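> can't give you the sequence, but here's the structure:
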C-alpha cells in the first residue's frame, strides 16, 4: 500500500496547491476549470478508495467531497479567489464518477497491483 499512499499524498498536495494558490501564481491550467475539478476529484476518490476495503469506499468518497468543501470555503480567504458552488457540483460529480469506477474496477485493480508487487 506504500505506493498508493505516496500517490494519495501527491494527489492531495496537488489539489490543495491548485485550489489555494492565488490566481497570479505560476501554474496556469489551460483546460476548462470544471473539467479539471471533475478529473481531480475522480482521481482522488479512486486513490483514496484503494486504501480501504470495498465496504469503506463510500467513506473514502465522503472524505474526498469533504476535502473539496473545505478547500472551496478556504478559497474565500485567498486574494483573487472566490467560492463557487458550480465548483462543488463539479467536485461532487468527480467523486461520484470515482466511486463508480472504484465499484467497477477497484477489486481488479488491487489484484493487478498485488500481482506486479506495487501493493502487499
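In hand now; what should we look at? Keep in mind that this is a model prediction, so the values were computed, not measured.
> switch to C-alpha atoms for all contacts and neighbour counts from now on
Fine.
> At the geometric centre of the chain, which residue do we find?
For the chain, residue 44 is the residue whose C-alpha lies nearest the centre (CA atoms, centre = their mean; 2.4 Å).
> where does that residue fall, helix, sheet strand or coil?
Under the three-state scheme (DSSP: H, G, I helix; E, B strand; the rest coil), residue 44 adopts helix.
> give me every residue that touches it.
Going by CA atoms under 8 Å, 6 or more residues apart in numbering, residue 44 touches 8, 11, 12, 64, 95, 98.
> would JSON lines of these with neighbour count be doable?
JSON lines is the format used below for the contacts of residue 44 (neighbours: other CA atoms under 10 Å):
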{"residue": "8", "neighbour count": "21"}
{"residue": "11", "neighbour count": "18"}
{"residue": "12", "neighbour count": "19"}
{"residue": "64", "neighbour count": "27"}
{"residue": "95", "neighbour count": "30"}
{"residue": "98", "neighbour count": "28"}
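> Below is an additional structure, to be compared with the one above:
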C-alpha cells in the first residue's frame, strides 16, 4: 500500500507516456497482488475471527475501497487526475484474484474427493 501511495503522490509519474490502456493493465496487476497480500494478512491474523472467516471477501472490499480512496487522493495531487476507469481496473484485478482463488479451492476439493474414492 505504501508503494501505491508513493506512486499516487509522485507528480512526475503522471507525465510518463504509455500506450493507451497500458495503465489499466498495470492497475489490474497491482490490485491483483494487493488483494493477494491483503487476503493473506486477513487469514493469518488471529485477533479478529470474523475477518479470518471472510478473508477473501474482506480483501476484495478493502482493496476496492483503497482503490477508490487512491483515485480521490490523486485528484488533489498536482499534475494527477482522478479516473473512475482506474477504480474499475483496480476492482477487476482484485476480482480476478478472488475468482482464481475460489476456483483453485474447488479444484483442490475435487482432487481430494477423487483420491478418497
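That came through, no problem. Note that the structure is predicted; figures quoted are calculated from it, not measured.
> sorry, back to before: and the residue nearest to the centre of the first structure, what's its match in the second structure?
Taking TM-score structural alignment, the alignment pairs residue 44 of the first structure with residue 34 from the second structure.
> now that match: how far from residue 96 of the second structure?
Distance of residue 34 of the second structure to residue 96 of the second structure, given as CA to CA, to the nearest Å: 12 Å.
> what about the closest residue to residue 90 of the first structure other than its chain neighbours, neighbour count?
Distances taken as CA to CA, 6 or more residues apart in numbering place residue 38 nearest to residue 90 of the first structure, at 5.2 Å, with adjacent residues excluded. A count of neighbours around residue 38 of the first structure, defined by other CA atoms under 10 Å, yields 23.
> so where does residue 38 of the first structure fall, helix or strand?
Per DSSP states H and E, residue 38 of the first structure falls inside helix 33-49.
> The helix or strand following that helix vs the second structure, average offset?
Counting by DSSP H and E, the next helix or strand C-terminal to helix 33-49 of the first structure is helix 57-75. Here the mean offset of helix 57-75 of the first structure against the second structure after fitting is 0.6 Å, by mean CA distance after the TM-score superposition for the first structure.
> What is helix 57-75 of the first structure packed up against?
Counting contacts by 3 or more CA pairs under 8 Å, 6 or more residues apart in numbering; DSSP states H and E, helix 57-75 of the first structure is packed against helix 2-20, helix 33-49, helix 85-115.
> out of these, deepest packed?
helix 33-49 (a mean of 22; mean count of other CA atoms under 10 Å).
> Give me the mean distance between that helix and the second structure.
Superposed on the second structure, helix 33-49 of the first structure shows a mean distance of 0.5 Å to its aligned residues (mean CA distance after the TM-score superposition for the first structure).
> got the angle between the one helix or strand residue 109 of the second structure maps to and helix 55-74?
Using DSSP H and E, residue 109 of the second structure sits within helix 84-116. If you take axes from the mean of the first three to the mean of the last three CA atoms, to 10 degrees, helix 84-116 of the second structure sits at 170 degrees to helix 55-74.
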